[in-house]
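**Q** need a structure here:
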Amino acid sequence: MVFGRSAHRRAAAVEPVTLKILVAGGFGVGKTTLVSTVSEIKPLRTEEMLTEVGRPVDSLDGVENKRTTTVAMDFGRISLRDDLVLYLFGTPGQDRFWFLWDELAQGALGAVVLADTRRLGDSFSAVDYFERRGIPFVVAVNCFDDADRYAPGVVAEALDLGPGTPVILCDVRERSSAKEVLVSVVEHALATVSGEPEPAST
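**A** Next up is the predicted model:
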């Protein structure tokens, strides 16, 4: 009986698997919101107020009400299961902060590229980045209230995505929707690494 209790304690002490996921995309697309929505801890944010000096550099077309911007990263954590924890790293969206991406990408299992159909071209840089480095990613179209809706296949064609790259429609303000995005990127990344087919979507 003593052995049984000891074995149980050892099993209970096993640390969960931790995976690193990047959340990337253009300026004002919802990266900070996604991390904040799903994080089970108080998320770390590195936001600064936008200034008039930055207006020539940071285009506010389509996001005129935006007042802050991430200058380093967002960080959060979510447990998908008792034995699986995701560490989320939201990247800054502006080109002038791209020097941070290489450091943030180290050790990442996969990535989410958030897209806004009003400014779909802003997603090209992130898509190119992960394709060049062979990091599995999904494209998550954040469905803003005043944005046109397009089928995932139309978005995939517009972004010239490689075959098999998932495109998901979501609302990152809703926890269940944002969590579904993260489940999708984990499944896609693990299937890519293992070479096994991904679970059929329901």
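**Q** make it CA atoms for all contacts and neighbour counts henceforth
**A** Fine.
**Q** So for stretch 33-44, what gets flagged as buried?
**A** Using 16 or more other CA atoms under 10 Å as the test for burial, stretch 33-44 gives 33-39, 43-44.
**Q** Identify the residues contacting that stretch?
**A** Outside of stretch 33-44, the residues within contact range by CA atoms under 8 Å, 6 or more residues apart in numbering are 23, 74-79, 88-90, 172-175, 178-179.
**Q** can you redo the buried residues of stretch 33-44 as TSV with distance to V127?
**A** Below are the buried residues of stretch 33-44 laid out as TSV (distance: CA to CA, whole Å):
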residue	distance to V127
T33	20
L34	18
V35	19
S36	23
T37	23
V38	23
S39	24
P43	25
L44	25
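**Q** Among those residues, which are located in strands?
**A** Assigned to strands by DSSP state E, none of these qualify.
**Q** here's the other one to compare against:
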Amino acid sequence: MGSATSELPSTRVPLTDAAETGLKIVVVGGFGVGKTTLVRSVSEIRPLSTEEVMTQAGVGVDETGAVQSKTTTTVAFDFGRISLNEQMVLYLFGAPGQKRFWFLWDRLFSGTLGAVVLVDTRRMDDSWYAIDRLEHHRTPFVVAVNRFEDDPTRHSLEEIRQALALPDHVPLVECDARVRESGKDVLITLVDHLYRLAMAREGAS
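**A** Purely as a prediction, here's the structure:
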């Protein structure tokens, strides 16, 4: 897990008017990777969820091979909120994972300051579209590997970085989407990443 602490000193992130009213963060990734679980675990309010029970209409459309126990699916987006300190609030939007709902992603990315790409190592190919769209929109992101207990293999972070062809400057961390503090560490890693990018831009100007 990263070295991020559970609290951010108010001096670490330059607060703009936008930051004082909240930062929009999007959680993306493949189908069944744990996006809804992550939003629910960290949200300090009762999250808005658009999960529906999966029906026969999705047979042959949604790939459930690695998540056969999954009975519900997000059909629009999940929404939650978490305060990292008195001045910084993150508004979280969890994007749907199925290909038939990907057309919603570009709209969700509008106004987004940064993103979390959640990865399931059993289905890393499902992460490519999320990374591609974020790079297309030039949206900064971090990658979080959601570790599952039933994963027969345990790839190292370096192996995962190579498999996803992630540049060295993109943070890559492990998490357990079910655990609030673990999910919070991922979000703090993202905020730290955004801070470093902002400082680098100021230094180059």
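**Q** Which residues are in contact with the aligned partner of A151 of structure 1 in structure 2?
**A** In structure 2, the residue paired with A151 of structure 1 is S156, using TM-score structural alignment. By CA under 8 Å, 6+ apart, S156 of structure 2 lies in contact with nothing.
**Q** gap between S156 of structure 2 and W128 of structure 2?
**A** 18 Å (CA to CA, to the nearest Å).
**Q** Now do the helix ranked longest in structure 1: which range of structure 2 does it align onto?
**A** Counting by DSSP state H, the longest helix found in structure 1 is helix 175-194. Using TM-score structural alignment, helix 175-194 of structure 1 lines up with residues 180-199 of structure 2.
**Q** Just the buried residues of the matching stretch, please?
**A** 180-194.
**Q** now the strands for structure 2?
**A** If DSSP E is used as the criterion, the strands of structure 2 fall at 23-29, 51-53, 72-74, 78-83, 89-94, 114-119, 141-146, 172-175.
**Q** buried set for the third one?
**A** Under the neighbour-count criterion of 16+ other CA under 10 Å, strand 72-74 of structure 2 has 73-74 buried.
**Q** so that strand aligns onto which residues of structure 1?
**A** Going by TM-score structural alignment: strand 72-74 of structure 2 matches residues 68-70.
**Q** Average offset of the matching stretch relative to structure 2?
**A** For stretch 68-70 of structure 1, the mean deviation from structure 2 after alignment is 0.4 Å (mean CA distance after the TM-score superposition for structure 1).
**Q** separation between L164 of structure 2 and V67 of structure 2?
**A** L164 of structure 2 is 21 Å from V67 of structure 2, by CA to CA.
**Q** Apologies, that question was intended for S49 of structure 2.
**A** In terms of CA to CA, S49 of structure 2 sits 20 Å off from V67 of structure 2.
**Q** So for those two, which sits in the more crowded spot?
**A** The residue with more neighbours, out of S49 of structure 2 and V67, is S49; 19 against 12, by other CA atoms under 10 Å.
**Q** Show me what the more buried one aligns to in structure 1.
**A** Per TM-score structural alignment, S49 of structure 2 is aligned with R45.
**Q** Just give the closest residue to its match, not the sequence neighbours.
**A** In space, and not counting its chain neighbours, R45 of structure 1 is closest to D74: 4.7 Å by CA to CA, 6 or more residues apart in numbering.
**Q** contacting residues around the one you found?
**A** Neighbour list for D74 of structure 1: 32, 35, 43-46, 88-91 [criterion: CA under 8 Å, 6+ apart].
**Q** for F137 of structure 1, same thing?
**A** So F137 of structure 1 contacts 110-113, 130, 165-166, 185, 188-189 (CA under 8 Å, 6+ apart).
**Q** Please render those residues as a markdown table that adds distance to V17 of structure 1 to the earlier fields.
**A** Compiled in a markdown table, these are given as follows (distance: CA to CA, whole Å):
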| residue | distance to V17 of structure 1 |
| --- | --- |
| G110 | 15 |
| A111 | 17 |
| V112 | 19 |
| V113 | 23 |
| F130 | 23 |
| T165 | 24 |
| P166 | 24 |
| V185 | 16 |
| H188 | 17 |
| A189 | 15 |
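**Q** closest to W101 of structure 1 among these?
**A** Proximity of the contacts of F137 of structure 1 to W101 of structure 1 (CA to CA) peaks at F130, which lies at 10.4 Å.
**Q** mind checking how far that closest one is from L161 of structure 1?
**A** For F130 of structure 1, the distance to L161 of structure 1 - CA to CA - is 11 Å.
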